[in-house]
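Enquirer: 3D, please:
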Amino acid sequence: MVLNSNRSRHFALCIIGIVLLWTLWYLPQQRTGELAGWPASPSDHILIDPGVGVSIPKIIHQSWKTEALPKKFVQWSDSWKQHHPTWTYILWTDDMNRKFIETSFPWFLDTYDALPKNINRADASRYFYMYKYGGVYADLDMECLRAMDAPVVEGGPALIERGSALISFMGLDTQFEHSLPNAWMASAPGHPFWMFVVNEIMRAFRRSDANTTAEELAGPVVLFRTYSNHNDIQGYIYPYSWANAHQIGAICSAQSPQFNGSACKLALGAEGKPGQQPYTITYWSHSWGEQQANSKVLDD
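Expert: As a prediction, this is how the structure comes out:
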């Protein structure tokens, strides 16, 4: 992504362990509306360069329709609290999301309300969490195996110390449009990358039709299109890909009647033990889908 300006700008990508974004954009002091087509907005939306001296805060964000979670989601959300006892934990509900957009990003509210499905609004909201507050976002079907502020290797930096905005590839096919899930993200507050994601959502919405999928409108495909450069990949966040999980899909997918989280983690070497690579594992419940075949699994 190249930005034209009289001032120099740098977009440095550094992928260590997980695919991360360490972007240092030196942008003119102008509103995002003037930069990328938004309506003029308050100073809250000035793009800044947080790559220097701004760290990822110790906040866990998750979201659901209401505060009443399916039993499995309670179990997996508890894993984030257990590994981060001193961190701030926020469970965002649909009502909270709309109020958040209305009060902090009113220029996006019309688009937010016009998005056709609730999952589109939930997807969009999480990018705004990252921009406004920073911290770590994790889907509710993702189990935490290690603390995000634990070192990747003994004596090394913590995962969240490896950049000011972090995302992770899933699987080895980096040309797959769904290979950058928005199920896990981490960021310093104010990082400009998330506003470019939001801008891409607005573009996708304008060109959308009845055949546009949730992933294409505000989900992983939008994230993939925004972040098109990549280098190396590691399995710190997504130990397996739902798109290529023929052998372990039955025990690792929350959609499967044979789902067995313990057996899945054992098979993947993802039990949170010293020397094991993964920090998290996600069970890909796809709870936003119209089919509710997995509801019993989630409530067991």
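
Enquirer: C-alpha only now, for contacts and for neighbours.
Expert: OK.

Enquirer: now the strands: where do they sit in the stretch 51-200 of the chain?
Expert: Using DSSP state E, counting those that start in this stretch, the strands of the stretch 51-200 of the chain run over 59-63, 88-92, 135-138, 142-144, 165-166, 184-187.

Enquirer: Which residues outside the third one are in contact with it?
Expert: Which is strand 135-138. Contact partners of strand 135-138, identified using CA atoms under 8 Å, 6 or more residues apart in numbering, comprise 56-62, 126, 130, 183-189.

Enquirer: would TSV of the strands of the stretch 51-200 of the chain with mean neighbour count and distance to Phe193 be doable?
Expert: Converted to TSV, these look like this (neighbours: other CA atoms under 10 Å; distance: least, CA to CA, whole Å):
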stretch	mean neighbour count	distance to Phe193
strand 59-63	21	18
strand 88-92	16	22
strand 135-138	24	14
strand 142-144	23	23
strand 165-166	28	8
strand 184-187	26	9
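
Enquirer: Around Asp173, count how many other residues there are.
Expert: 14 (other CA atoms under 10 Å).

Enquirer: before we move on, what about the one 4 residues further on?
Expert: Glu177 sits with 17 neighbouring residues when counted by other CA under 10 Å.

Enquirer: Name the nearest residue to it, sequence neighbours excluded.
Expert: Once flanking residues are discounted, Glu177 sits nearest to Val221: 5.3 Å by CA to CA, 6 or more residues apart in numbering.

Enquirer: Here is a second sequence; please produce its structure as well for comparison:
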Amino acid sequence: MSCPRSTQRRDSQAKNPSAAPLRWGVLLLSALSILSLCAIATRGGRDARVRVQGAWRTQDALSLRADNATIPRIIHQSWKTPHAIPARFQPWMRSWVAQHPTWTYVFWTDEDNLRLFERLYPEYLAVAKAVGKISLADMARYALLHRVGGLYVDADFECKQPFDDLHEGAHRIILSSEPLAHTVLLEGSDEAALCNALMASVPGHPFWLRVLDNIKAKFDAEGDHGDAVALTGPRIVKDTYFSPDFAFSDDDSDIAVFPQEYFYPEVAYWNLPSMQEKCEERSDPPAEAACDWLNKFPHGQFTANTHATHHWQCTWCLGDRSDDYVSLADVLYGMAGVVARPDVTSSGVRFYSAFYR
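Expert: Purely as a prediction, here's the structure:
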């Protein structure tokens, strides 16, 4: 699908094989992506917040630190229960185990998520009990990254290639930006949004406790108004990242934000009508560039750097939209690799094997 504005532009380009406006529009969107990430990287004139990770920097990091992977090779995924997972998630979830046969795959449930706060983070327990299940799932991913570390990824993510090269870099936290077309056309911002659907970390990084502190402070001040994105989701991560009172490491490799091509090559297709409406209404350069990008890459922009793609199921806002469910045993049956479930106690988190052969 493409927006009407882009369709009209394509008709005129048929008379001009160079299609220069389209190419310039895509170049402009690429420039906006770089500038918005640089805005994240440079805060208050001080370049100590983040490294915008490019392929060449990843290879540099590999050559320097190939024997010292700081982020554990653990994949965390979560769903309400292991007994009723939407069947369409099955190939996506299996892709993580298939691409990482030597990693440990851990599956968390809503009960496991709450137990994290009951046993290990009681200072946030009142909030965890009061908010909805999607906000609890948000809070739990920050807590488990702080306690255990590893790679957290939503169940509607599909792995395209192994993450070993990314985990062997010098960075201690990996964050990522979602498509700039989302922020330009849906949120009216030219600044890249940090998304919390895929994140990786060393254990014990103080950033995650600050995120949880900010959630608690926001909840205590405002309560839960049903906006999970603002209270516990991507916006609280971004607000914490930009917080002037949090001291990040002076090492520029401490936190890395990867461009959208790595993890978010596709937009939320169910939201295309809203983006198309904005293409009709707006003619400013960022919107023009975003609409050109949507027109040129209607099925996403996949590159050699693409390690995963988000299918944007938004089950918390759209519902499961499924009459066909499978169990975790169905999802992972016959998979090689280490599959585990968490055992959360007051002394920590242990994993026990869950064999699905």
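
Enquirer: which ones are touching the residue nearest to Glu177 of the first structure?
Expert: 177-178, 180, 215.

Enquirer: between the strands of the stretch 51-200 of the first structure, which one is nearest to Ser285 of the first structure?
Expert: Proximity to Ser285 of the first structure (CA to CA) singles out strand 142-144 among the strands of the stretch 51-200 of the first structure, at 9.2 Å.

Enquirer: quick one: the closest one to the second structure mean distance?
Expert: On superposition with the second structure, the mean distance recorded for strand 142-144 of the first structure (mean CA distance after the TM-score superposition for the first structure) is 0.4 Å.

Enquirer: Which residue range of the second structure does that strand align onto?
Expert: Aligned by TM-score structural alignment, strand 142-144 of the first structure corresponds to residues 157-159 of the second structure.

Enquirer: How about residues contacting the matching stretch?
Expert: Residues contacting stretch 157-159 of the second structure (CA under 8 Å, 6+ apart): 91-93, 95-96, 99, 307-311.

Enquirer: What is the most widely separated pair among those residues?
Expert: Checking the contacts of stretch 157-159 of the second structure with CA to CA, the most distant pair is Gln99 and His311, at 17.8 Å.

Enquirer: Neighbour count: those two, which is higher?
Expert: Using other CA under 10 Å, the more surrounded residue of Gln99 of the second structure and His311 is His311, with 19 against 16.

Enquirer: what separates the counterpart of that one in the first structure from Asn294 of the first structure, distance-wise?
Expert: Under the alignment by TM-score structural alignment, His311 of the second structure pairs with Tyr283 in the first structure. Using CA to CA, to the nearest Å, Tyr283 of the first structure is found at 12 Å from Asn294 of the first structure.

Enquirer: Give me the distance between the match of His311 of the second structure and Gly53 of the first structure.
Expert: Tyr283 of the first structure sits 35 Å away from Gly53 of the first structure when distances are taken as CA to CA.

Enquirer: tally of neighbours for Ala122 of the first structure?
Expert: Other residues close to Ala122 of the first structure by other CA under 10 Å number 22.

Enquirer: Then the one 5 residues further on?
Expert: When neighbours are defined as other CA under 10 Å, Tyr127 of the first structure has 24 of them.

Enquirer: How about Asp292 of the second structure?
Expert: 30.

Enquirer: cool, Asp224 of the second structure as well?
Expert: 18.

Enquirer: which residues does it contact?
Expert: So Asp224 of the second structure contacts 131, 231 (CA under 8 Å, 6+ apart).

Enquirer: Now name the helix or strand holding it.
Expert: Under the criterion DSSP states H and E, no helix or strand holds Asp224 of the second structure.

Enquirer: just to revisit the earlier point, now render the strands of the stretch 51-200 of the first structure as CSV, adding distance to Ser262 of the first structure.
Expert: Listed next are these as CSV, based on distance: least, CA to CA, whole Å:
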stretch, distance to Ser262 of the first structure
strand 59-63, 23
strand 88-92, 25
strand 135-138, 20
strand 142-144, 11
strand 165-166, 27
strand 184-187, 21
